[in-house]
Each structure stands twice: as C-alpha cells, then as structure tokens.
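Peer 1: predicted coordinates and the sequence they were generated for:
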Amino acid sequence: MKERTTTPKGKLLIIGGKEDRDDTDVEIKNKNEDFIPHEILKLLISNKENRIEVITTASAEPESMRDTYTKTFKEIGYTNFGFIHFVDKAIDEDVQRIKNSKAIFFTGGDQNVICEKFKDTPLCDALKEKYFAEDDFVIAGTSAGAMCMPEIIICEGEDGEAILENDITLASGLGLLSRCIVDTHFVHRGRFGRLSHAVMIKRECFGIGLGEDTALLIEEGKRAICKGSGMVIGISAKDLEKTNVDTVEKGHPVYGENLKVHIITDGCSIDLESGAFTAP
C-alpha cells in the first residue's frame, strides 16, 4: 500500500441532489443566465474515456439509477462507466474496479445504508488510498451520496419550523471530509434549522447546506469552489454566544446567538478550515 499523506491529492465533488440529468427538471435553468447543462456531472473526469464507477447501494431503486445515469453519461459523451450495487458486502472484483477507476460516484438514497455497508471495508480502504495518493482521482456523491462523506453525518433529523431537542441524530460517516457536516436539498426542503442544530452541537464543524443542482468541488480536503445553478449555505457556530443547546430539555426549542452564514454561488470559493471567502 502506498504511504498515505495527511493532505489528500484527490478531489471531492459533493452535490445537493437533483443535478441536471436525464430525469430531472432544474427549476431555475430558465431564469439563471449562468446555467450550463450537465455542468456538475461534467466535472467527474477530464478525459471522457477514463473509468467511472457508479455505486448505487444507497438507492432502493438501483435499476432506475442505472437507467438515468446511463442516458445522462452518454449525453455528456462518457464512454467508460459501470455500476456497482452490493447488498451485503462487496466482492474482490468490486475492490479491483475501484482501484482501476478515475472517478467514483455515489448516487442518492439513504446515507445510513452507504455508511453501514461501505465503512470499514476493503472497498472503503481502496477508495481512501486512491483519494489520498492520486491527484487525478475524484470521489463524487449526490444527495445521500454527499451527506455520507464527512467524519460526522446527519443520519436522521427533522425539517420543522423550530429546532427541538432530540429531533436530530448524528453518527460517524466515511471520514473523507474533516470538520464539516453536509446537508442536501437544503433550500428546497427547508433544512436550515437542522444543519444549524448539527453545528451548534458539533461547533468545530462547518455546516455545508447544498442546494439542488449545486455542488462544491473540494481540493486538498478544504479548498472548495461552488459549481451549479443554485446556492450553498455555509453555517459556522464557532463564535456561538448565547445558546441552550447543551441544556435544553427534550421537546423544547433550541436557540443560538451569533451563527455565521455564507451564501456561496457559482464561482465563489471558500476555505472549509479558515472560513476565508473569495468572490469570483
């Protein structure tokens, strides 16, 4: 095994769901003059002949995922891709396919299933080895496929009007992204409250709320640039002041003072460690 460096050489592409593809209708594309068809999925590989492996394990409808991404990838011009769906555990052939790939793409579904089936397996080990060692390797995920990537994930949470104690559950993820928590379909499903709750509990983490057809392309594990037609909301609780998050009783509302919020759109960059923001 190659020696692992502390800074990953590969890239992460985390997508908020409903990226422009065969089965979606991106609502904003007729209004946003910066809209580019298939902009996000075109970031998977630079050479269209490079190998992409699509992991559909999170989905309850893997055949539908296969049909959708087959059509979309062919429209983009990708010629070398395959699909991996395992229910119990991956086989040696799947591990070899990971090692031979240039991009891995996790579809949506249930982030808990991805972590349960994938974490601490030879398949995950092979993925991490390539991510840390190869500068032309991309790990991408949409919706649940993006939420599973950090060290800490939201495995269950309410999208309610109030943040209530005991309405969110955090767990360990795949560990590809440090000191961040990712949420998806963020604007459309009104998830500001639950991501804010998560970062108030884990104040060392930066909250990344990905809108639909919107992504962050992350290099060196921290340098992120926004791509897509919508927006990413960044939330930091590092300077949190008055709050009852640690003392509130079950079923009662949580409050917090001095959350820091960023609105990040196409071309904007942010350092996920320092919070430094750069406009296009």
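Peer 2: Nice, thanks for sending it over. Numbers count the residues shown, from 1 in each chain.

Peer 1: going forward, measure contacts and count neighbours with C-alpha atoms only.
Peer 2: Fine.

Peer 1: measure residue 245 to residue 254 for me?
Peer 2: 6 Å (C-alpha to C-alpha, to the nearest Å).

Peer 1: which neighbours do the two share?
Peer 2: 165, 197 (C-alpha atoms under 8 Å, 6 or more residues apart in numbering).

Peer 1: now for the longest helix along the chain, which elements pack on it?
Peer 2: As assigned by DSSP state H, the longest helix anywhere in the chain is helix 62-76. Packed against helix 62-76 by the contact rule (3 or more C-alpha pairs under 8 Å, 6 or more residues apart in numbering; DSSP states H and E) you find no helix or strand.

Peer 1: what element comes up after it heading to the C-terminus?
Peer 2: Once helix 62-76 ends, the next helix or strand along the chain (criterion: DSSP states H and E) is strand 81-84.

Peer 1: alongside the first one, take a look at this:
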Amino acid sequence: MLQLESQTSKTQMPQSTQTAILVIGGAEDKIHGREILQTFFYRSGAEDAVLAIVPSASREPVLMGERYHRIFQDMGAKEIEVLDIRDRDQGSDPNYLNFIERCTGVFLTGGDQLRLCGLLAETPVMERISDRVRAKEIALAGTSAGAAVMGYHTIGGGGSGESPNRSLVDMTFGLGMIPEIVVDQHFHNRNRMARLLSALAMHPDLLGIGIDEDTCAIFEQDGTIQVMGSGTVNIIDASELSHTNQPEVRANDPLSLHGLRLHVLCHGDRYHLYKRQVLDSLAREP
C-alpha cells in the first residue's frame, strides 16, 4: 500500500501523483456522444489502445466487463481484455500481469469501493498498474467506485442529506493513486456535500473532490485538474481551516468547519492541485 504523503505546500510539486488519471463521478454517457469514455480512449492511444477493464467492484463483473468491452470495441480499440479478478489470488495471475505490461490504459468500473479495494489493494496487478501510471506510461480511469478509491483515504460509505457529522461517513483506505485528495461521486445527484465535509473534518490536509454524474476530473501531468462533462466538480480546500469541533463532539452532533474554500467548476474549468487555485478556463464550445 502506498504511504500517505505529508501535507503538501501550495508551491511544492510532489512526486507522489502522476497523471493521465480520469476520475469520473459515475453514470457517464455510454450511448450518445460518450465524451468522457472517448477521452479515455484517446488518452490510451486511440486506435492503438490496448485496454484493461477491471470490473472487480461490481457484483456482476461479467456483465459490467462485457458492457465496457463493447463500448471500447465500437470505438476501435486495438485490443481489450477484461481482468475478472474475484479473489486476491487472481491479483497475481501471470496472464493478467503480462497484459498489464502491454496495455496502454486501465479502466476501473463502478460498484462497491470496499469490494474493489479488498480484492486489488497491494496485489501484484495493482502495484504494477500503479507503477506504470506513475511512470506516465498508461492512462487510468475510474468511474463511481473506481473514482472513490483514487485517494489514499477513501469514503467507504455513509449517509446523505444531513448536516455534517462524524457518523455520516465511513472512511477506509483506497488505492492511493492520488494521495492528496478524497473523492465523493454521484455528488449533487445523491446530495453528498455533507458526507464530503464530514470526511474533510477528519482529514483537513486533503483536497475534497465531489464529482457529479456524467462528469470527469482529469488529472494532468502538470498538476492541473481539467473538468469535462455535463455536471460539476466541487473542490473543497480545507488548508486554511481555522476551527472544527470534530474532535470534541459526539458522533451524531453537527460539525462546525470554519475557513473552508469552495470552488464549483464546470466543463472547461481548470484547477491546480498543488497550488490550490483556479486557473484560466479553456475555451468552451457554445
């Protein structure tokens, strides 16, 4: 398991996070324009793409794997393999490891993030995926549960629609691909702002990333986050948090958090992960 980095200064560019990582809020368009999936396809080499689909988070991995296999096959990927890992021993499968050495992109599907981490964390397959992502050799995408596990600290479950409180969120360890963040997905669609705030009260050194459905935060090589899709990416910066009652109150008591900074970004907006600031937006299509 990757070790959590110490809190990053706003000007330092740490080596813990590399890019070509697409963090998708779930329910991405799979029928019409498929903009987000098309972007992963092109980032992985387009017609030369060799793609590994990992449906381990799903309770129906065959159906989930076949669905994405058809989508990327229709786009024209050169080669696609579904890594149907259902127990930890399969995380050492030499055939899967050989394919990871050849692939140009890895796609983690949705489902249950606890299941995904339980099956993949610290396995040779996941460690090799991590190595190749950090070496900037392959693209990585995760949707829904596959997005939630990108941080080292991960929201494993919890409620929604309440005031922030300690009992609202269950934290666990993720895959640590982007240690500086904690992600919540299906964000406004499932009213999860309070859940993400509850997580940040526990880990104010992390950057909170709340991603709506059919929306993607693309983590680029230069440390920028580019937003695409039909919804928003909500970034909560607690680096200047001046007060929280989190350590003192009971589990169900409401939390106070003072000094948070919230940015709501939509298609074309950009944000710098390490400088903690919004950047000039890209030119948008009408």
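Peer 2: That came through, no problem. Computed from a predicted structure; not experimentally measured.

Peer 1: what does the longest helix of structure 1 contact?
Peer 2: 21, 22, 23, 38, 42, 56, 59, 79, 83, 85, 107.

Peer 1: do that again at 7 Å, thanks
Peer 2: Residues outside helix 62-76 of structure 1 that contact it (C-alpha atoms under 7 Å, 6 or more residues apart in numbering): 21, 22, 23, 56, 83.

Peer 1: can you pick the most crowded of those?
Peer 2: Counting neighbours by other C-alpha atoms under 10 Å, residue 56 leads these with 25 neighbours.

Peer 1: roughly how far apart are that one and residue 183 of structure 1?
Peer 2: Distance from residue 56 of structure 1 to residue 183 of structure 1, by C-alpha to C-alpha: 19 Å.

Peer 1: can you give me the strands for the stretch 51-200 of structure 2?
Peer 2: 79-82, 105-108, 139-143, 153-158, 169-173, 181-184 (DSSP state E, counting those that start in this stretch).

Peer 1: tell me which of those strands sits most buried.
Peer 2: Ranked by average neighbour count under the criterion mean count of other C-alpha atoms under 10 Å, the strands of the stretch 51-200 of structure 2 are headed by strand 181-184 at a mean of 27.

Peer 1: neighbouring contacts of it?
Peer 2: Against strand 181-184 of structure 2 from outside (C-alpha under 7 Å, 6+ apart): 147-148, 151, 153-155, 196, 206-211.

Peer 1: now with 10 Å?
Peer 2: 23-25, 144-145, 147-157, 171, 174, 176, 192-193, 195-196, 199-200, 203, 205-212, 234-237, 273 (C-alpha atoms under 10 Å, 6 or more residues apart in numbering).

Peer 1: what subset of those residues is buried?
Peer 2: 23-25, 144-145, 147-157, 171, 174, 176, 192-193, 195-196, 199-200, 205-212, 234-237, 273 (16 or more other C-alpha atoms under 10 Å).

Peer 1: map residue 278 of structure 2 across to structure 1 for me.
Peer 2: Using TM-score structural alignment, the partner of residue 278 of structure 2 in structure 1 is residue 277.

Peer 1: so how far is residue 234 of structure 1 from the closest residue to its match other than its chain neighbours?
Peer 2: Distances taken as C-alpha to C-alpha, 6 or more residues apart in numbering put residue 270 closest to residue 277 of structure 1, at 4.5 Å, once the chain neighbours are dropped. Applying C-alpha to C-alpha, the value for residue 270 of structure 1 to residue 234 of structure 1 is 9 Å.

Peer 1: pull up the overlap in contacts between these two.
Peer 2: 262, 264.

Peer 1: next, count neighbours for residue 249 of structure 1.
Peer 2: There are 13 residues near residue 249 of structure 1, going by other C-alpha under 10 Å.

Peer 1: relative to residue 159 of structure 1, how far out is it?
Peer 2: For residue 249 of structure 1, the distance to residue 159 of structure 1 - C-alpha to C-alpha - is 19 Å.

Peer 1: equivalent analysis for residue 165 of structure 1, please.
Peer 2: Residue 165 of structure 1 is 13 Å from residue 159 of structure 1, by C-alpha to C-alpha.

Peer 1: equivalent analysis for residue 245 of structure 1, please.
Peer 2: Taken as C-alpha to C-alpha, the span from residue 245 of structure 1 to residue 159 of structure 1 is 17 Å.

Peer 1: just to revisit the earlier point, ok, average deviation of the longest helix of structure 1 from structure 2?
Peer 2: Superposing on structure 2 places helix 62-76 of structure 1 at an average distance of 2.4 Å from its equivalents, by mean C-alpha distance after the TM-score superposition for structure 1.

Peer 1: stretch 98-113 of structure 2 corresponds to what range in structure 1?
Peer 2: Going by TM-score structural alignment, stretch 98-113 of structure 2 sits over residues 96-111 in structure 1.

Peer 1: how far is the matching stretch from where the chain is centred?
Peer 2: 13 Å (C-alpha atoms, centre = their mean, to the nearest Å).

Peer 1: need the contact list for the closest residue to residue 201 of structure 1 other than its chain neighbours.
Peer 2: Once flanking residues are discounted, residue 201 of structure 1 sits nearest to residue 245: 6.9 Å by C-alpha to C-alpha, 6+ apart. Residues in contact with residue 245 of structure 1, defined by C-alpha under 10 Å, 6+ apart, are 163, 164, 165, 197, 198, 200, 201, 253, 254, 255, 256.
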